[in-house]
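J.: Provide a 3D model corresponding to the input given below.
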Amino acid sequence: MVFFVQVTTTAAMSFLCLSAFDRWACTSQSARIRQLSSIRVARFFFPIPFIFWTLVNIPFLIYSDLVPPMYTCWFTNDLFTRVGTLILSPILTVLLPLVVLILFGLLTYCNIRLVSHIRQQPNQSRMSTWEQQMTRMMLTQTLLSIICTIPRAVYVAYTISINAEATTMSFEQISIILLADSLTISIVSVNFASSFYIFLFSSPRFRQTILMYLTCRFHLRSNQIAPANMLLTATTHTGRQTARNIAHPTIQTERF
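T.: A predicted model of the protein is given here:
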């Protein structure tokens, strides 16, 4: 269980870092770097976090077992317990991803500022509405990722600082720490569902696309036929045309 939680957590945070890298790459002025922001590259890198973190977290699988009397999955080696809880788990799941998010967030902000500065030049065209929406969405997503990760980093730093006093804590203190643990995990989890809502509220074009998709998907369009006014569509004949038809009637012959 510890191994599974460690692998999934580190892989999830890796995808957050990769998304931050993708935002930086697609806003770069270099065409070579922008080529890294593509579906082909994303498909190539998708299995790598799972494979990499599975290999890195193998010690969690080796030194974990059901520990009596509650038979909960925990570490069986005292040395690895200290290394895993104080070094590996905090750094790999919180601190390192936070540094990467902040780094690529700043780089993305610099790229967007550079693009805005270039577009403000007299000989350059202004940013289109779609570019402004993409800029707003990228900045909001990057800022939200950093904000949601900071509480978890603070909690991890706090638990490391009080690790020596863990044996002397009261039941109320342990309950408060567990509550803070659950809250910070929930806040971090907001990252993985926030992109859709950020795009939905920030981009009118995205909302229109979603509305069109739902309309076509669930057949919400009405198939009623509007009645036509026959008086407006009927063929009109003038008096001259009527007189001409009377004076020169057309003769139709039938074939035998």
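J.: Going by C-alpha atoms from here, please, whenever you check contacts or count neighbours.
T.: OK.
J.: what's the most centrally placed residue in the chain in contact with, if anything?
T.: Centroid check for the chain by Cα atoms, centre = their mean gives Ser195 as the closest residue, at 3.5 Å. The contact partners of Ser195, by Cα atoms under 8 Å, 6 or more residues apart in numbering, come to Gln141.
J.: at 6 Å instead, please
T.: Neighbour list for Ser195: empty [criterion: Cα atoms under 6 Å, 6 or more residues apart in numbering].
J.: Now Ala42: which helix or strand?
T.: Secondary-structure assignment from DSSP states H and E places Ala42 in helix 39-45.
J.: so after that helix, what's the next helix or strand?
T.: Counting by DSSP H and E, the element after helix 39-45 in chain order, helix or strand, is helix 48-56.
J.: Please generate a structure for the following sequence too, so the two can be compared:
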Amino acid sequence: MRVTLAMKPAERSFIPIEAEAIVPKNFLAGTDISVWRGNRELRLDEVFSVSVEGDADRPEDVEVVLSGDETFRLKRVGEYMDGGKIVVLGGIGMHCGNFMSGGTIEIHGNADGWLGREMAGGTILCRGDAADYCASGYRGGRKGMTGGTVEVFGRAGDFLAESLAGGTVIVHGGAGDMAGAEMHGGTLIVHGDCSRPAANMKAGSCYVYGTAHGMLPTFKKIGAVQHDGRTLIQFTGDIANRGKGNLFVKDYRYLD
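T.: Take a look at the predicted model:
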């Protein structure tokens, strides 16, 4: 079953749309679904041109395709998603894939903040860049992503994979400040540069295939190791917080 949702142009296009109802399982009962623009509840067909091909008996057999020039205004798409697939033919707004536990979300543009926030399973593929707090917990929380995979083919912003507890996060470009801060499980891989990675980590593994700028002095250098055909420098730490995590970097620079 394929559900295609093409966004209609809107006069007040600066207002984001709360679209947590857009998850594959909700379309098993039809398209009588609502979204919110500000304080107005809108039918799906007031915001999108809707077309449906085929049918399905389970979420795993439902694919939702979002298109249009303003998909970046859609927030919370795929929240609590547990199966099926969502394809975004453009950018997407904040909190895409919140608490996701299964299925696949593929974004062909950029993703706004908190992509894959506190997800527990499934796969998110972002073909563009991801903004701050990708694959992280929420402000004040102690547990971020616990399972699944997030893969970003561009860059990621600050606080990538903050409080990561499980699963795998891969960024093919660089990342901003504090990647992997407060990690206590899982695996984070950054192919480019980042700054102050894995600060205050308790457990888990963080790999930086570029340069770790502002390297914290509370990591203990072990020596060179081979990983995935690369020679990396292994550190254990953060010794400011039990020192049980592992940080691997291609190169590093301490703060001046």
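J.: Post the TM-score for the overlay when you can.
T.: Between these two chains, after superposing, the TM-score reads 0.17 (TM-score structural alignment, normalised by the length of structure 1); 76 aligned residues with a Cα RMSD of 6.5 Å.
J.: distance of the residue nearest to the centre of structure 1 from Ser186 of structure 1?
T.: As defined by Cα to Cα, to the nearest Å, Ser195 of structure 1 lies at a distance of 16 Å from Ser186 of structure 1.
J.: List the buried residues for whatever helix or strand Leu18 of structure 1 lives in?
T.: Using DSSP H and E, Leu18 of structure 1 sits in helix 2-26. Buried residues in helix 2-26 of structure 1, defined by neighbour count with 16 or more other Cα atoms under 10 Å: 2-3, 6-26.
J.: Quick one: neighbours of His227 of structure 2, just the number.
T.: By other Cα atoms under 10 Å, 12 other residues sit near His227 of structure 2.
J.: re the thing from before, now what about the helix holding Leu18 of structure 1, what contacts it?
T.: 33-34, 37, 49-50, 53-54, 60-61, 93, 101, 104, 108.
J.: Widest-spaced pair of these?
T.: Largest separation among the contacts of helix 2-26 of structure 1 by Cα to Cα: Arg34 and Leu61, giving 38.7 Å.
J.: quick revisit: where's the residue nearest to the centre of structure 1, which helix or strand?
T.: Ser195 of structure 1 belongs to helix 191-202 when assigned by DSSP H and E.
J.: next SSE after that helix?
T.: With elements assigned by DSSP H and E, the helix or strand that comes after helix 191-202 of structure 1 is helix 204-217.
J.: Buried residues, that next one. List them.
T.: Residues of helix 204-217 of structure 1 classed as buried by neighbour count (16+ other Cα under 10 Å): Phe206.
J.: what's the angle from the helix holding Ser195 of structure 1 to helix 2-26?
T.: Here helix 191-202 of structure 1 runs at an angle of 30 degrees relative to helix 2-26 (axes from the mean of the first three to the mean of the last three Cα atoms, to 10 degrees).
J.: Helix 204-217 and helix 191-202 of structure 1, what's the angle between them?
T.: 100 degrees.
J.: Would you confirm that Ser67 of structure 2 contacts Ala6?
T.: Yes. Contact criterion Cα atoms under 6 Å: Ser67 of structure 2 and Ala6 qualify, at 4.7 Å.
J.: Let me know the helix or strand that Ser145 of structure 1 is in.
T.: Going by DSSP H and E, Ser145 of structure 1 is in helix 129-161.
J.: relative to helix 129-161, how tilted is the helix or strand that that helix is followed by?
T.: Sequence order places helix 171-189 as the next helix or strand after helix 129-161 of structure 1, per DSSP H and E. Angle of helix 171-189 of structure 1 versus helix 129-161, following the same axes, to 10 degrees, is 160 degrees.
J.: so what does helix 171-189 of structure 1 touch, helix or strand wise?
T.: helix 129-161 (3 or more Cα pairs under 6 Å, 6 or more residues apart in numbering; DSSP states H and E).
J.: Please point out which parts of the helix it packs on sit buried.
T.: Buried residues in helix 129-161 of structure 1, counted by 16+ other Cα under 10 Å: 133-142, 144-153, 155-156, 159.
J.: now that helix: how far from the chain's centre is it?
T.: If you compare the mean C-alpha spot of helix 129-161 of structure 1 with that of the full chain, they lie 12 Å apart, counting by Cα atoms, centre = their mean, to the nearest Å.
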